[in-house]
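K.L.:
One predicted model, sequence on top.
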Amino acid sequence: MTQGTGRTGVVIGLDLGTTAVKVLALNERGEVVAQTSGGYALHSGPDGSAVQDAEEVIGAALAALEKVAESLNSAPILALVPSAAMHSLVLLDAADAVLAPALTWADGRPAATLPSLRGVLDPAQSYARTGCPLQTPYHPARLWWLRGTQPELWRRCARIVSLTDLLLHRLTGQWATSVGLASSTGLWNLHTGTWDTGILETLGISADRLPAVYDAQEEVGTVLAGSCRGVAVLAGSSDGALANLGVDPARRGHSVVTVGTSGAVRRLGQGPYLEAQARTWSYRLDRATHLSGGAINNGGLLLDWVRRQWYGDLSKPEGFGRLWSDAGQIPAGAGGLTLLPYLTGERSPHWRSDLSATLHGLQLHHTRAHIARAALEALAFSVKQVWELGQPSARAALSQKVYSTGGLAAEPLWNSVLASALGVPVQVAEVADASAIGAALLGHTHPTALIWAARAEAVSPIAPDPAQQHALDTAWQRWQTLYTRLYEEA
């Protein structure tokens, strides 16, 4: 690894997200000197499937990496560090060929066999050991479902990896994963720091079908080909953990709200935080630092659905521009509209893949602008639910900082609504690509992290607006009541 060597140069952070890869180069002064991105499809179906073409994802990542490396004009590259979207699952055969499309966190099909899994694997014990609820986004549920519904595919499976593990192998020839990714699978024991043999035995798999686990700053190998040939590749961590590190390098435990395609609220700490009802999760950034929080399914995905349905006559950039403009013209409370955003079910706090979206309170005077506003507020309320679960007390919540990251952090209206919905100031990250920044910081010396931290602190927070906060408090109560009547009293 490069820390402490005194060498100058850039570290490349590569963030492999759900629908896009972002690559940037960060120098020792904390400056982004090159960056690019590339997209790939998320294929969903009426059966609840949500999968990706693994080769398309890897191809986009390698192309973006090459583009950034070529733009550096021979500047020394100290290391390459990946940031990874969690919960992807790729099955490989004995020749390491991809057997099927990669499952993503959004795939709800394993819900069908979840009851039978809970009959052989105790949910409370599994959560206590792994920090992961026994739910559909995690490997136990997906592997159990694959084993029961696709026996021929299961028979041919020789290796189980994530999309980022596959990328590391293409880069270095090594089969490896990070502690951050391993801890988010539901197969890794938080207490022993190893794959959980009891859970593996229940699922009928052995540890040799899984990659070796490396700490975040450990070197996996070196790049075998291309413009980065010979560059050290560190294991990195999950995109969530690195988003927190990117805006809070001192690891002080502040809340970080990240909203891209999906969304999450996370905090770094020195120990796991396991919620009594298993509504949140506890992973790792590295072997010394825990990451606790919860995730929501419907983040930017919800706003993109609104754009396609009500702004489909415009190009994508124009449609989003009008959506934000329209939503900004509607007062808080969306004119009485209440939107439950569950287009793809929900993770925290409900953990129900059977939930569906609902728009309630429509009247003749409502327009698409009201719907855009209701969707934005629904997203803020989903974040609020998870944020409140992660607070040890109301007093502690008010004393914490809240950082806004992810694609939506670039929108002033979103940050304003979020601050008023939570009732606390929101600090906006200097760049939306906090995960890629966090990855790059892993490969730099300590002073670079301090420089970045000071820069983040220099940005003035967005305070809650009292009038908007009052209206949102009323809308929040209405939102919770609608959920209860539809899904808990039915």
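P.N.:
Received, thanks. Numbering: from 1, shown residues only.
K.L.:
From here on, just use CA atoms for contacts and neighbour counts.
P.N.:
Noted.
K.L.:
just the strands in the stretch 201-350 of the chain please.
P.N.:
212-214, 219-222, 232-234, 237-238, 255-259, 263-269, 281-286, 289-296, 338-340 (DSSP state E, counting those that start in this stretch).
K.L.:
just how off-centre is the longest one within its chain?
P.N.:
Relative to its chain's centre, strand 289-296 lies at 10 Å (CA atoms, centre = their mean, to the nearest Å).
K.L.:
Test my guess that residue 92 contacts residue 155.
P.N.:
No. Counting by CA atoms under 8 Å, residue 155 is not a contact partner of residue 92; they are 10.9 Å apart.
K.L.:
which one of those two has more residues nearby?
P.N.:
Taking other CA atoms under 10 Å, residue 92 and residue 155 do not tie; residue 92 has more neighbours (20 against 10).
K.L.:
what's the nearest residue to the more buried one if we skip its chain neighbours?
P.N.:
Distances taken as CA to CA, 6 or more residues apart in numbering put residue 98 closest to residue 92, at 4.6 Å, once the chain neighbours are dropped.
K.L.:
Count the residues that sit near residue 333.
P.N.:
Per other CA under 10 Å, the neighbour tally for residue 333 reads 22.
K.L.:
wait, what's in contact with it?
P.N.:
For residue 333, the contacting residues are 374, 377, 471-472, 474-475, by CA atoms under 8 Å, 6 or more residues apart in numbering.
K.L.:
Who wins on neighbours among the residues you listed?
P.N.:
residue 377 (29 neighbours).
K.L.:
On the three-state scheme, it is what?
P.N.:
Assigned with DSSP: H, G, I helix; E, B strand; the rest coil, residue 377 falls in the helix class.
K.L.:
got it, and residue 476?
P.N.:
Put simply, residue 476 is helix when judged by three-state DSSP.
K.L.:
Assess the claim that it and residue 381 are in contact.
P.N.:
Yes. If you go by CA under 8 Å, residue 476 and residue 381 touch, sitting 6.7 Å apart.
K.L.:
Those two: which has the busier surroundings?
P.N.:
The neighbour comparison of residue 476 against residue 381 (other CA under 10 Å) goes to residue 381, with 25 against 22.
K.L.:
What distance do you get for that one to residue 263?
P.N.:
If you measure residue 381 against residue 263 using CA to CA, to the nearest Å, the figure is 12 Å.
K.L.:
do the same with residue 108
P.N.:
As for residue 108, its distance to residue 263 is 17 Å (criterion: CA to CA).
K.L.:
Pull the contacting residues for residue 200.
P.N.:
187, 206-207.
K.L.:
In three-state terms, how would the residue sitting furthest away from the middle of the chain be classified?
P.N.:
No residue in the chain has its C-alpha farther from the mean C-alpha position than residue 364, which lies at 38.1 Å (CA atoms, centre = their mean). Here residue 364 is coil, with the state taken from three-state DSSP.
K.L.:
want to compare, so here's the second one:
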Amino acid sequence: MSEPLLLGIDLGAGSLKSTVITGAGEVVASASAPVETLVPKPGHSEQDPAGWWVALVASLKSLWEAGVDPDRVVALSLTAGAHTSVLEDEAGEVLRPAIMWNDARSGAQVTRGRAEAGTEILKRSGNRISATWTLPQLMWLADEEPDVHARIRSLTPAKDWLRRKLDGSRATDLTDAWGIMLADAQNGGWSDALCEMAGIRTAVLPAIVRSTDATGTVTEAAAAETGLRAGTTVICGTSDTNAETYSAGMTRPGIGALKLATAATVSTLTATPAFSDDVIHYPHLVPGHYYAITATNSCASAHRWLRDALFEDIGFDGMDRKAQTVPAGSEGLLFHPYLSGERSPYWDPDLRASFVGLGFAHKAAHMCRALYEGVAYSLRDCLEVLRQRGMGFTTARLVGGGTRSALWRQTIADVTGLTIEVPEQGDASFGAALIAGIGAGVFSDTDDAARAIRVGETLHPNPENASVYETGFGLFRAATQALTGVNHDLVAAARGAR
């Protein structure tokens, strides 16, 4: 009998990736398909859910064309970014494009929410209200698109909307429930009080199950569209960061995880959540644990922006080669990656990106290196928040698309002072495949599945570069503070001009 296979599907901000692994954790094949992000106005970020399904079908078709036998896939699971939800009407029709986690439009609603119920929201949801969460996004809809808001009859997190198209289920896991900011972090289930603030009823929300629970099987209709075998077991899944940190090896307290993806995150495992204004908390895949997370909004998205703006002719590889010609510190050039406002530690949707210190001596190569360093400084800003709360660590697993650059990997080590371990496989689609295996009984539990996680590279800080970056980090922070008021004025002026 042929060895059974496991399928993990991850919906990212720029693409959807599907990965097939064996029961030993070996990757058989992976395939990706692009996903388009819409920016109808400055600060807005949306996606059409229909495009997710097109990308899912396309990625699976590529797997089958590569020789993967869908009949050998015994189970599948899905992940996606948190805070992104699909709204549907009575007939099940999508009401509008899904508002993304990096959307900054709800700043006014966040300010109002903090003033009127900030402490209550933190106590009930476990997290501080900011523009990234679904709760203030729903408040924005009630204010700005009341006709759409009034017609909401179903609210479904992104990965669960995709999974429903595969198995017909209506459920989500606890991590994504927290991500909506409508779950009761103290008592479990949905919070009537938070739903009231959002102007919806709990009846429009899906059931909450475990990430590793089976929610159904692939339907005949879905099988016809995707090529999957009808009857294949479907496992709930979880948020991308939950899956990614687990698949990277953050399986016990004391190990951190850094993610260089569309956004960049710093995470660590905790036995209990310490709800606070400056650290995000979610339930983790490891039973009985949570993960504390701080995040910078723009990472690979900033990298892509710079490529599209100035370096389309040479692409990412060309940018990397240019960056390697510039010394640490970019000869006095700083980059702040606040293209979509910022989360940790500033929680300010009106911060904006900037190159600071430009002179005639600076060339295109300096801008490439300064971007790597700017994102690394933002990660250091995030790490300092955890350190101040006694949740620091000395070793971290590094994951995400940004890890493809050897220079960026080393820069992260030099700026943060951490020992960096790079897993052989550590993306969310790999984590989703492990979750599928746990749910289907291929692995006995999360500890068993974690045996498939292997480190491919270990990096230590370069002392000479670390000294340069210690000075640079202080200047990075000082420039952020000095430009905050200017950024606010610029954003206000742009809004007034529209």
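P.N.:
Right, received. Where do you want to start? Given the structure is predicted, the values throughout are model-derived calculations rather than measurements.
K.L.:
picking up where we left off before, tell me the residue in structure 2 aligned with the residue farthest from the centre of structure 1.
P.N.:
Alignment note (TM-score structural alignment): residue 364 of structure 1 maps to residue 360 of structure 2.
K.L.:
Is the equivalent of residue 69 of structure 2 over in structure 1 within a helix or a strand, and which one?
P.N.:
Counting by TM-score structural alignment, residue 69 of structure 2 corresponds to residue 73 in structure 1. Per DSSP states H and E, residue 73 of structure 1 falls between elements, in no helix or strand.
K.L.:
how much space between residue 73 of structure 1 and residue 67 of structure 1?
P.N.:
Applying CA to CA to residue 73 of structure 1 and residue 67 of structure 1 gives a distance of 11 Å.
K.L.:
Of these two, which one has the most company?
P.N.:
residue 67 (17 against 8).
K.L.:
Does that one fall in a helix, a strand, or a coil region?
P.N.:
Recorded secondary structure, residue 67 of structure 1: helix (three-state DSSP).
K.L.:
Surely it and residue 36 touch.
P.N.:
Yes. The pair residue 67 of structure 1 / residue 36 is scored as a contact, 7.4 Å apart, by CA under 8 Å.
K.L.:
Please say which position in structure 2 residue 298 of structure 1 maps to.
P.N.:
So, by TM-score structural alignment, residue 298 of structure 1 is matched to residue 298.
K.L.:
what do you get for residue 154 of structure 1?
P.N.:
Under TM-score structural alignment, residue 154 of structure 1 pairs with residue 149 in structure 2.
K.L.:
Show me what whichever helix or strand that match is part of is in contact with.
P.N.:
Assigned by DSSP H and E, residue 149 of structure 2 belongs to helix 146-150. Helix 146-150 of structure 2 has contacts (CA under 8 Å, 6+ apart) with 95-96, 138, 141-142.
K.L.:
same check, this time on stretch 486-498 of structure 2
P.N.:
So stretch 486-498 of structure 2 is contacted by 350-352 (CA under 8 Å, 6+ apart).
K.L.:
Now check residue 33 of structure 2 against structure 1: what is it aligned to?
P.N.:
The alignment partner of residue 33 of structure 2 in structure 1, by TM-score structural alignment, is residue 38.
K.L.:
re earlier: return those of the contacts of residue 200 of structure 1 that are likewise in contact in structure 2.
P.N.:
Compared against structure 2 with both residues aligned by TM-score structural alignment, their matches' CA atoms under 8 Å, those retain 187, 206-207.
K.L.:
Just the buried ones out of those residues, please.
P.N.:
Neighbour counting with 16 or more other CA atoms under 10 Å marks 187, 207 as buried within these.
K.L.:
Just the ones of the kept ones among the contacts of residue 200 of structure 1 in helices?
P.N.:
Using DSSP state H, no member of those falls within helices.
K.L.:
List just the nearest of the kept ones among the contacts of residue 200 of structure 1 to residue 304 of structure 1.
P.N.:
residue 187 (32.9 Å; CA to CA).
K.L.:
wait, what's in contact with the closest one?
P.N.:
Applying CA under 8 Å, 6+ apart, the residues near residue 187 of structure 1 are 130, 139-140, 195-196, 199-200.
K.L.:
Check residue 264 of structure 1 too.
P.N.:
Residue 264 of structure 1 sits next to 240, 257-258, 293-296, 383, 386 when contact means CA under 8 Å, 6+ apart.
K.L.:
and the gap between it and residue 292 of structure 1?
P.N.:
For residue 264 of structure 1 relative to residue 292 of structure 1 (CA to CA), the value is 10 Å.
K.L.:
Please apply the same query to residue 28 of structure 1.
P.N.:
Distance, residue 28 of structure 1 to residue 292 of structure 1, by CA to CA: 29 Å.
K.L.:
Could you do residue 8 of structure 1 as well?
P.N.:
34 Å.
K.L.:
What of residue 422 of structure 1?
P.N.:
Taking CA to CA, one finds residue 422 of structure 1 at 19 Å from residue 292 of structure 1.
K.L.:
between those two, who's got more neighbours?
P.N.:
Per other CA under 10 Å, whichever of residue 422 of structure 1 and residue 292 has more neighbours is residue 292, with 26 against 23.
K.L.:
thinking the more buried one is in contact with residue 282, fair?
P.N.:
Yes. In this structure residue 292 of structure 1 lies within contact range of residue 282 using CA under 8 Å: 4.3 Å.
K.L.:
so what sits against both of the two?
P.N.:
With CA under 8 Å, 6+ apart, residue 292 of structure 1 and residue 282 have common neighbours 272-274.
K.L.:
need the residues you listed in JSON lines with distance to residue 227 of structure 1, can you?
P.N.:
Below are these laid out as JSON lines (distance: CA to CA, whole Å):
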{"residue": "272", "distance to residue 227 of structure 1": "40"}
{"residue": "273", "distance to residue 227 of structure 1": "42"}
{"residue": "274", "distance to residue 227 of structure 1": "44"}
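K.L.:
Count the neighbours of the equivalent of residue 195 of structure 1 over in structure 2 for me.
P.N.:
Taking TM-score structural alignment, residue 195 of structure 1 has residue 190 as its aligned residue in structure 2. Residues lying near residue 190 of structure 2 (other CA under 10 Å) number 23.
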